[in-house]
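Asker: heads up, no residue letters with this:
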């Protein structure tokens, strides 16, 4: 025993055990908290000196409904020759200085970690949720990327500058989705007090974003976005239900603008030979792509030459909206290398970009903070004294470290969500009238069927002993990857079946399903 965290049934202890298992930091040292609190709660006149004043611009944020750390804001203006796009990013580098207690802690953490029931922020909440967060109705310091984009969606110019903004409106993704998709009459009723110029700006923003998105896929980018499923919790961390968030137009709008700003930052830093940290995604190994091609064939697709990215995207397009889409995307992701941080611009395979870095989330990623510091010398209005930027050797060390912290956080986040999902499904298995899940068979083995519950994106097993009739009525045909049973009935990959939860083994983290009657 190295540490006693509490009794197993204590609220939150399950998540705390995951935090400690992965060596995550769940408390800030006093020196770090004191430094964060010393900045106070407001942007001062001294803070604003030398910055562009854009407090009168129509600036908005779009984030999840439960977000508190607002890194980014946008404003879009239609012009005669195209658009002016401004991406405003929280200027964390104004507060977190190289070598300070805040900086050392942020560097050690590498990133914020988003567990199922809590956030472990990279910087204290006094900054992450307040002074740096681009909340509406208050002055906030930013680094901004100002882009002029032509009618074809090509960037004509990009410049970076320090500014002060005053966000006029905080939107959720759900609200923006309604505004973009619903008729004007419905929007007028739903948002009676909304400024019509803001509504118009959102529609213009989507016109621009959809053009950028179309161009990106034509240039060889891969569409790997998937819906997310989360378990809703009560105040004690007990599961209460399931929430599924679709990756729709409102998300795509923000994604395209952030990708554009990230690429612009990387190009500027590379052109100025400024040491920084890039986001890279190396080409996949041919053997892994061949294994993915076999999976695609198993699902009835003709994959073509997967060394050609256009063939991969064509396969994804064919699978879009089908039952196999999730399995195909997961299979592709497993065949690709993991994106990482690196001191040289090696390109990004998935995004099909030669130069790419992370600029848009400095509240929650240390890589972005390094990029912001690197940009300071090259801003339209640089500070009197630019922050120290790491040299090539130190940048390489930081890149390796934050790639590792990112992986660790992802493992902890996935484990926490998986555990809450298992707790929810265990509750389902005990109900008199258990919920029925639509499942799809993803694999067939001699001992049963691997299925995935589509709406909750959770895998489990239907054992042969739970097949209809008697277990001996069914014959496993390995060469056809299927079971054959009475009256010509078959179970094979791709079939849909309604199932209920039979059992959840919390220790082994396994779910058993059985067919619903």
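Answerer: Perfect, I can see it now. Keep in mind it's a predicted model, so treat the numbers as computed, not measured.

Asker: for the rest of this, base every contact and every neighbour count on C-alpha atoms.
Answerer: Noted.

Asker: go ahead and confirm residue 155 touches residue 148.
Answerer: Yes - with contact defined as CA atoms under 8 Å, residue 155 reaches residue 148; the gap is 6.0 Å.

Asker: so where do the helices sit in this structure?
Answerer: For the chain, helices defined by DSSP state H occupy the ranges 13-21, 30-37, 45-48, 101-109, 125, 173-181, 184-190, 196-218, 249-271, 286-298, 309-319, 325-335, 366-375, 392-430.

Asker: can you tell which of these is closest to residue 348?
Answerer: helix 249-271 (10.4 Å; CA to CA).

Asker: another one to put next to it:
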């Protein structure tokens, strides 16, 4: 499995519940069968389902007297509480770990990506940190999640809920209005106050019907509709620019709301790793994605070309990533999965490494790393610590290897669980999107 831009909001985590549809109904016997399968897979892949008492107690203690702790932090941080800020997540999301703000100024866009300041609460001397290293990521199965961090922490002080002060790690980017290049990058600790919690559906509706903003806000003076339109303008340009520059885009049908979050998170991740590598020259947990060999790319493109109703534009053959992008945009919808699979089969696995050289082939980024999801990825948690302290863990190489290995295990667990659901007559996508309800016969 390789990385594409979808890793920032992997579909499993971001799909959420489809609004207006009820859960998938199953009987108690099938429910027990499913539970037994999960336990079997967790044992097979050494995935701990549940936290030790010490970790839970430590997490609970860090959620006490939140208001006083945040107030005590204000003088030592950038106070961004007056900045229009909002989150966009699935309808059933329990924690909100990223928020955005945007402005347009003379000759530039200013984009702020605010990430929950997890390392304020989870530090290397805590049991929670040790547990996060053991788990290395959150495992997303259809309608079942095994968290990297205790939900009691992630869903409270590390959740950027609306109308509450929260501690954040902010990436402030000043982008040239013409080429969207970084004019400046500033990364700092902050205090923010989100104005709204949008679902993807609400964000889409807000773009179509700006006058509905008042229904989503406690303070109707906030210019949420205007800001959403502005960030969509910016995200759309960033998306098109990435494609033109050769970034692989395997999901050409993604809606505007997902595109906004996807592009803003990519821009922030890229900014952080530029800061770490070019400005500081420090080791960190970089994401390195090798490219397929020319023979492997030829094999994938030939397989795509032979699909019924599919034709690769002649002008695109010289750059396989652009060829795939162009083909996906023109191909019949029934062939999209086949095209994506042909590409994924030849893509090497992306790995976490302590230096970035080799780049990220799928994204076509010279250097890249993760920063925007410290609640669910060890790499992001480690990079938050390095960015703030400039202290690199002595065992960084081992941590990189562990994060890579555990991600591979999580993906294989997910694949086998989905295959099992299909074998018992359930649609994994429906289960993931709508959840499960046990109904007595």
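Answerer: Cool, got the structure. In this text, all values refer to a predicted model and were calculated from it rather than measured experimentally.

Asker: quantitatively, what TM-score do the chains reach?
Answerer: For this chain pair, the superposition-based TM-score is 0.82 by TM-score structural alignment, normalised by the length of structure 2; 391 aligned residues with a CA RMSD of 2.6 Å.

Asker: picking up where we left off before, and the helices of structure 1: which comes nearest residue 62 of structure 1?
Answerer: helix 173-181 (6.0 Å).

Asker: which residue in structure 2 lines up with residue 40 of structure 1?
Answerer: Counting by TM-score structural alignment, residue 40 of structure 1 corresponds to residue 63 in structure 2.

Asker: in this structure its match contacts residue 153, no?
Answerer: Yes - the pair residue 63 of structure 2 / residue 153 is scored as a contact, 6.5 Å apart, by CA under 8 Å.

Asker: between these two, which one's more packed in?
Answerer: Using other CA atoms under 10 Å, the more surrounded residue of residue 63 of structure 2 and residue 153 is residue 153, with 23 against 18.

Asker: hang on, the earlier thing: winner for burial among the helices of structure 1?
Answerer: Counting by mean count of other CA atoms under 10 Å, helix 366-375 has the highest mean neighbour count of the helices of structure 1, with a mean of 26.

Asker: neighbours around residue 389 of structure 2, how many?
Answerer: Residue 389 of structure 2 has 9 nearby residues by other CA under 10 Å.

Asker: swap that for residue 27 of structure 1, please
Answerer: By other CA under 10 Å, neighbour count at residue 27 of structure 1 equals 10.

Asker: map it across to structure 2 for me.
Answerer: Taking TM-score structural alignment for the superposition, residue 27 of structure 1 sits opposite residue 50 in structure 2.

Asker: so how far is residue 104 of structure 2 from that match?
Answerer: 45 Å (CA to CA, to the nearest Å).

Asker: try residue 300 of structure 2
Answerer: Distance, residue 300 of structure 2 to residue 104 of structure 2, by CA to CA: 42 Å.

Asker: likewise residue 388 of structure 2?
Answerer: Residue 388 of structure 2 is 28 Å from residue 104 of structure 2, where distance means CA to CA.

Asker: and what of residue 146 of structure 2?
Answerer: From residue 146 of structure 2 across to residue 104 of structure 2, the span is 40 Å (CA to CA).

Asker: out of the two, which sits in the more crowded spot?
Answerer: Legend: neighbour count by other CA under 10 Å for residue 146 of structure 2 and residue 104, higher for residue 146 (21 against 16).

Asker: show me what the more buried one aligns to in structure 1.
Answerer: Per TM-score structural alignment, residue 146 of structure 2 is aligned with residue 120.

Asker: its match is in contact with residue 16, isn't it?
Answerer: No - Residue 120 of structure 1 lies out of contact with residue 16 (CA under 8 Å); the separation is 11.0 Å.

Asker: any idea how far stretch 329-348 of structure 2 is from the chain center?
Answerer: How far stretch 329-348 of structure 2 lies from its chain's middle: 22 Å, per CA atoms, centre = their mean, to the nearest Å.

Asker: gap between the two ends of that stretch?
Answerer: Using CA to CA, the two ends of stretch 329-348 of structure 2 sit 24 Å apart.

Asker: try stretch 333-342 of structure 1
Answerer: 20 Å.
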